[in-house]
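[1] The sequence and its predicted three-dimensional model are supplied below.
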Amino acid sequence: MTDEPVENAAPHGYSPHKENYAKRLRRVEGQVRGIAKMIEEDKYCIDVLTQISAVNSALQSVALGLLDEHLGHCVTHAVAEGGPEAEKKLAEASAAIARLVKS
């Protein structure tokens, strides 16, 4: 089973906040372009690193929000249904948390 959209399927947990996430990611995209420009303009390395840290924090915030939405919607729904789908969703959430902790 994939996470591809399926006709008549329930929306993803983040769907009600999709525009907010898209807006935040566009902001991050602009920050990354700004960092590239700083490098091109030979800006002070500590200033570049400060901006990279800000981008990392912004991405981490988006990731944690999406994880929270996933736990509150997808995992909760699967656990209520029980069975192998619940185990799958719990394993996915655990793997996602492990990836976030490593980054």
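    Noted; the coordinates are in hand. Just so it is clear, the structure is predicted and the values come from calculations on it, not from any experiment. Residues are numbered from 1 along each chain as shown.

[2] contacts and neighbour counts: CA atoms only from here.
    OK.

[3] Near the spatially closest residue to residue 70 that is not a sequence neighbour, how many other residues are there?
    In this structure, residue 70 finds its nearest non-sequential neighbour in residue 13, 5.5 Å apart by CA to CA, 6 or more residues apart in numbering. Here the number of neighbours of residue 13 (other CA atoms under 10 Å) works out to 18.

[4] want to compare, so here's the second one:
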Amino acid sequence: MDEHQHGYIGRKDDYLRRLKRIEGQARGLQRMVEEDTYCIDILTQVSAMTKALQAVSLGLLEEHMAHCVVHAAQESDEAGKAKVDEAMAAITRLVKS
């Protein structure tokens, strides 16, 4: 791992809060299934949790592009290209999910 700080460091507390909220949503979903909650109500909560995860993903991707990719590009063209390729692979995974 290099010395460069990750782009999300400035918003780390925000990301942790959001992830803890998502963790709570997951527990809520488990409880709903245990309590035999109506399917559509569970699906509504799954949708809300999915949107929350997507928001975290997009925020992290934005931070990565603005900080990590820019930093690598300033180091060298090769490092910049490697970070862009890495970001493109991550975007592909996000789009497919």
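    On my side now, so go ahead. Everything quoted here is computed from the prediction, not taken from an experiment.

[5] quick revisit: when you align them, which residue in structure 2 goes with the residue nearest to residue 70 of structure 1?
    Using TM-score structural alignment, the equivalent of residue 13 of structure 1 in structure 2 is residue 7.

[6] gap between that match and residue 49 of structure 2?
    24 Å (CA to CA, to the nearest Å).

[7] got it, and residue 76 of structure 2?
    39 Å.

[8] Provide the secondary structure category for the residue nearest the centre of structure 2.
    Nearest to the geometric centre of structure 2 sits residue 57, at 2.3 Å (CA atoms, centre = their mean). What DSSP: H, G, I helix; E, B strand; the rest coil gives for residue 57 of structure 2 is helix.

[9] for the match of residue 13 of structure 1, what are its contacts?
    Neighbouring residues of residue 7 of structure 2 by CA atoms under 8 Å, 6 or more residues apart in numbering: 60, 63, 64, 66, 67, 68.

[10] Give the aligned equivalent of the last one in structure 1.
    Correspondence of residue 68 of structure 2 to structure 1, assessed by TM-score structural alignment: residue 74.
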